[in-house]
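Engineer: only the shape, not the letters, is given here:
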């Protein structure tokens, strides 16, 4: 069985452009790009239904809210690590001054 193909957002937008901007039919555009017509039709529907620029995020692509949460979690982890290092340094220097 052939592995599943993954298409970039740019490829999908270019394919949609062939139909919407250049006037090709879905079947013609799909044939020229060597993809299935029903897949191109789905991409067009998803693009038209998208109102906030989140179409074709792909697997692992995060919404802006999810990206902010991820960034804040990383920052929180870094700050906790820095705090722990400072605590250990304070204990070390307290022993040294005795």
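Structural biologist: Received the coordinates, thanks. All values reported here derive from a predicted model rather than from experimental measurement.
Engineer: only C-alpha atoms from now on, for both contacts and neighbour counts.
Structural biologist: Will do.
Engineer: select the longest helix from the chain.
Structural biologist: helix 64-96 (DSSP state H).
Engineer: state the three-state secondary structure for the residue nearest the centre of the chain.
Structural biologist: Centroid-nearest residue in the chain, with C-alpha atoms, centre = their mean: residue 61, separated by 1.8 Å. The three-state label given to residue 61 by DSSP: H, G, I helix; E, B strand; the rest coil is coil.
Engineer: now do residue 56
Structural biologist: Residue 56 ends up coil, using three-state DSSP.
Engineer: try it against this one:
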């Protein structure tokens, strides 16, 4: 999937806001018309849009929470694997 930088997306949104149709812009730049309409909606609803690679910008506490949840999921998976291994080894004895 092709990634577009913030400046490019803002340029496309500016073209739409200047009166050009989504169809015309999509043909000129070989983009999907639905995608550029979504970019326009995102820009209108949130001036801090296009923070990078489709991910919203997170506060420090939100980033920490995300890291901790990921780590917890990994630890749970390791625990479950170890439980299964103990069960397998105890049956063979």
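Structural biologist: Done, it's in. Please read these numbers as outputs of a predicted model, since none were measured by experiment.
Engineer: can you pull the TM-score for these?
Structural biologist: In this superposition the chains share a TM-score of 0.57, using TM-score structural alignment, normalised by the length of structure 2; 63 aligned residues with a C-alpha RMSD of 2.4 Å.
Engineer: gap between the longest helix of structure 1 and the chain center?
Structural biologist: Chain-centre distance of helix 64-96 of structure 1: 27 Å, with C-alpha atoms, centre = their mean, to the nearest Å.
Engineer: and if you look at stretch 77-91 of structure 2?
Structural biologist: Its chain's C-alpha centre and that of stretch 77-91 of structure 2 lie 35 Å apart, by C-alpha atoms, centre = their mean.
Engineer: mind listing what's buried in it?
Structural biologist: Within stretch 77-91 of structure 2, no residue counts as buried by 16 or more other C-alpha atoms under 10 Å.
Engineer: same question for stretch 22-34 of structure 2.
Structural biologist: Within stretch 22-34 of structure 2, the residues scored as buried using 16+ other C-alpha under 10 Å are 22-23, 25-26, 33.
Engineer: between the residues you listed, which sits nearest residue 84 of structure 2?
Structural biologist: Ranking the buried residues of stretch 22-34 of structure 2 by separation from residue 84 of structure 2, with C-alpha to C-alpha as the measure, puts residue 33 on top at 50.2 Å.
Engineer: for the closest one, give its distance to residue 73 of structure 2.
Structural biologist: Using C-alpha to C-alpha, to the nearest Å, we find residue 33 of structure 2 at a distance of 38 Å from residue 73 of structure 2.
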